[in-house]
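how would this look folded up:
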Amino acid sequence: MLRVVLAEDAVLLRAGLVELLSRVGHEVTAAVRDAAELARAVDADRPDVVITDVRMPPAFRDEGLRTALELRARHRELPVLVLSQYVAGAYAARLFLGGPPDQGGLGYLLKDRVGEVAEFLDALDRVAGGGTVIDPEVVRVLLWEQSAAKPLLRLTPREREVLALMAQGLNNQAIARRLTVTEASVVKHSGNIFMKLDLDPAEGNRRVLAVLAYLRGHLDADRPAGEPTAR
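As a prediction, the model looks like this:
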């Protein structure tokens, strides 16, 4: 059982998440509608994991994301799963670059993923357990859009597939099953990825660093000149 603080301004989605989480045995200690209430709830009763929307009252910009980062700074090991309506590389980058690269317990999912109940609950469990989860649709867009970071151009199509699955929090065995290849092949591709992205083997968790390597290229993707890519 997980103790969860939930922040979501949409009444129906908030109620649906509370019902879903309660049905599978988790305890929602607080279900709030804005970032200020989220901060108070977490500070008052440290949960096992936080689920928060990116955009919440009053301005409906990035209040939830900013509060999640502030809470992570105050409560270093607090797992946070962020929900977004948008495929926005800037949001994902800010979340994952907001702390030490080897500090796990972070997830970024599109709200559509909530409808895939088993997948959503699995992501929640992995984040609560210290894992890293990025929505596969966000990964797909970040990997293939024209503004991708230059180091990614060194990767082969198969290496990009492996990196995308790494970003979803899968281990080598799970990646091998997904791609129908041997685990040894995944290890080889992973080594190539680390080498091509110039990742130091001694520098923290290289799988997380590999994910961050392409997220860095999207920190400025969400500027006033244009909205995030809508779903």
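
going forward, measure contacts and count neighbours with C-alpha atoms only.
Will do.

where along the protein do the strands fall?
Here the chain has its strands, by DSSP state E, at 3-7, 27-32, 49-53, 80-84, 86-87, 106-110, 132-134, 229-230.

of all the ones you listed, which lies closest to Glu183?
Nearest of the strands of the chain to Glu183, taken as C-alpha to C-alpha: strand 132-134 at 20.2 Å.

is it true that Arg140 touches Ala164?
Yes: Arg140 is within contact range of Ala164, at 7.1 Å (criterion: C-alpha atoms under 8 Å).

who has more neighbours, these two?
Ala164 (24 against 15; other C-alpha atoms under 10 Å).

what lies in contact with stretch 60-74?
Stretch 60-74 has contacts (C-alpha atoms under 8 Å, 6 or more residues apart in numbering) with 7, 34-35, 38-39, 42, 52-57, 78-80, 82, 91, 95, 98-99.

could you redo the last one with a cut-off of 10 Å?
7-9, 33-36, 38-39, 42-43, 50-57, 75-84, 91-92, 94-99, 105-106 (C-alpha atoms under 10 Å, 6 or more residues apart in numbering).

ditto for stretch 154-161
139-140, 143-144, 152-153, 162-167, 175, 179, 186, 188-193, 196-197.

now that we have the residues you listed, which of them are buried?
Neighbour-count burial (16 or more other C-alpha atoms under 10 Å) applied to the contacts of stretch 154-161 gives 139, 143, 152, 162-167, 175, 186, 189-190, 192-193, 197.

can you pull the contacts of Arg207?
So Arg207 contacts 101-102, 132, 163, 166-167, 169-171, 190, 193-194, 199, 213 (C-alpha under 10 Å, 6+ apart).

closest to Leu17 among the residues you listed?
So of the contacts of Arg207, ranked by how close each gets to Leu17 (C-alpha to C-alpha), first place is Thr132, at 20.8 Å.

where do the helices of the protein begin and end?
11-23, 35-44, 63-74, 89-96, 117-128, 136-144, 157-167, 172-179, 183-196, 206-215 (DSSP state H).

got the angle between the longest one and helix 157-167?
Yep, that's helix 183-196 we're talking about. 90 degrees (axes from the mean of the first three to the mean of the last three C-alpha atoms, to 10 degrees).

how about the fourth one?
Here helix 89-96 points in a direction 60 degrees away from that of helix 157-167 (the same axes, to 10 degrees).

check the third one too.
Helix 63-74 and helix 157-167 are oriented at 70 degrees to each other (the same axes, to 10 degrees).

before we compare anything, build this one as well:
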Amino acid sequence: MRVIVIEDQALLREGLARLFTDAGHEVAGRAGSAEGLDELVTSGRPDLVVLDIRMPPTFTDEGLVAARRLKARDDPPGVLLLSQHVETGHVVDLVPHPGFGYLLKDRVLEVDEFVAAAERVAAGGSVLDPQVVSALVAQRGPGPLDRLSERERDVLALMAEGLNNAGIADRLVLSPRTVEAHVAHVLTKLDVPESNDSHRRVLAVLTYLRAAP
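Reported below is the predicted structural model:
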């Protein structure tokens, strides 16, 4: 996997680069701002671009604007946005795109899980931080999500991370059959048709979450 890291904090930028290198991936470029990113992507041909949402010069939405621009390319790379805080309003339009992820920076400390999430995004999958999912759920008015039990919401959050049933079972310490039942209940209650394809399943759930109440 070829990765480009765009992060204004030098220590985090170099730390991310080292993290990917240690995991056996190639860092094709790195920068402290999104300026010149299009040229860097054209020359570096990355599978994944990791972007901070807030970067110079205004520290508002430079990373978000760059992510939208990357996804508009004819052959877009995977894009993984990082943020210090949950900012759901900024990313909902990007959620349906294949190869998109949004994680809080704290997730970088969970090295193995972070690298696995980055690899899923690079492969065209979708990853959304559980706290972002919780915020999306909390913002919705009354509706089918109210029908979910607490455990089903836990399962939904892990589905949004891109985990398959086996991964959810490991994380929640449940049997695969129990997870399969929870997933079926979630999809039924949300009126989302079940699919064996993990990426399509995540997109279906996330599309539902971002829909207007």
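
of the contacts of stretch 60-74 of structure 1, grab the buried ones for PyMOL.
Burial among the contacts of stretch 60-74 of structure 1 is assessed by 16+ other C-alpha under 10 Å; the matching PyMOL selection reads:
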select buried, resi 7+8+9+33+34+35+36+38+39+42+50+51+52+53+54+55+56+77+78+79+80+81+82+83+84+91+92+94+95+96+97+98+105+106
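
how close does the residue lying closest to His85 of structure 2 once chain neighbours are set aside get to His199 of structure 2?
In space, His85 of structure 2 comes closest to Leu104 once its chain neighbours are excluded; the distance is 6.4 Å by C-alpha to C-alpha, 6 or more residues apart in numbering. With distances taken as C-alpha to C-alpha, to the nearest Å, Leu104 of structure 2 is found 21 Å from His199 of structure 2.

my guess is His97 of structure 2 meets Leu80, correct?
No: using C-alpha atoms under 10 Å, His97 of structure 2 is not in contact with Leu80, being 11.6 Å away.

what do the two both touch?
Counting by C-alpha under 10 Å, 6+ apart, the residues touching both His97 of structure 2 and Leu80 are Ser126.

which one of Leu104 and His199 of structure 2 has more residues nearby?
Using other C-alpha under 10 Å as the criterion, Leu104 of structure 2 and His199 rank with His199 on top: 23 against 19.

how about the nearest residue to that one, chain neighbours excluded?
Per C-alpha to C-alpha, 6+ apart, closest to His199 of structure 2 is Gly125, 5.3 Å.

which residue in structure 1 lines up with that neighbour?
Aligning on TM-score structural alignment places Gly125 of structure 2 opposite Gly131 in structure 1.

so that match sits right up against Gly169, yeah?
Yes: if you go by C-alpha under 10 Å, Gly131 of structure 1 and Gly169 touch, sitting 6.5 Å apart.

what sits in contact with each of the two?
106-107, 123, 208.

which two among these are spaced furthest apart?
So, those by C-alpha to C-alpha: farthest apart are Ala123 and Val208, at 15.8 Å.

which one of those two is surrounded by more residues?
Ala123 (25 against 20).

so the more buried one sits against Leu109, correct?
Yes: counting by C-alpha under 10 Å, Ala123 of structure 1 touches Leu109, with 8.6 Å between them.

shared neighbours, those two?
Counting by C-alpha under 10 Å, 6+ apart, the residues touching both Ala123 of structure 1 and Leu109 are 81, 133-135, 168.

circling back: of Gly131 and Gly169 of structure 1, who's got more company?
Gly169 (23 against 20).

which residue in structure 2 lines up with the more buried one?
So, by TM-score structural alignment, Gly169 of structure 1 is matched to Gly162.

give me the neighbour count for the closest residue to its match other than its chain neighbours.
Once flanking residues are discounted, Gly162 of structure 2 sits nearest to Val127: 5.3 Å by C-alpha to C-alpha, 6+ apart. By other C-alpha under 10 Å, the residues close to Val127 of structure 2 number 29.

state the distance from Gly125 of structure 2 to Pro56 of structure 2.
28 Å.

which outside residues touch stretch 166-173 of structure 2?
151, 154-159, 161-163, 165, 174-180, 183.

8 Å instead?
155, 158-159, 174-176, 179.

based on its surroundings, how many neighbours for Pro157 of structure 1?
By other C-alpha under 10 Å, neighbour count at Pro157 of structure 1 equals 10.

quick one: map it onto structure 2.
Using TM-score structural alignment, Pro157 of structure 1 pairs with Glu150 in structure 2.

try Thr182 of structure 1
Match for Thr182 of structure 1 (TM-score structural alignment): Ser175.

so what's that match closest to, chain neighbours aside?
Nearest non-adjacent residue to Ser175 of structure 2 (C-alpha to C-alpha, 6+ apart): Ala169, at 5.8 Å.

what of Leu37 of structure 2?
Ala66 is the one closest to Leu37 of structure 2 (C-alpha to C-alpha, 6+ apart), at 7.8 Å.

sorry, back to before: save the shared contacts of Ala123 and Leu109 of structure 1 as a markdown table, and put in distance to Glu63 of structure 1 too.
Output for the shared contacts of Ala123 and Leu109 of structure 1, formatted as a markdown table (distance: C-alpha to C-alpha, whole Å):
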| residue | distance to Glu63 of structure 1 |
| --- | --- |
| Leu81 | 14 |
| Val133 | 21 |
| Ile134 | 20 |
| Asp135 | 20 |
| Gln168 | 24 |
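
would you agree Gly124 of structure 2 is in contact with Pro96?
No: Gly124 of structure 2 lies out of contact with Pro96 (C-alpha under 8 Å); the separation is 11.3 Å.
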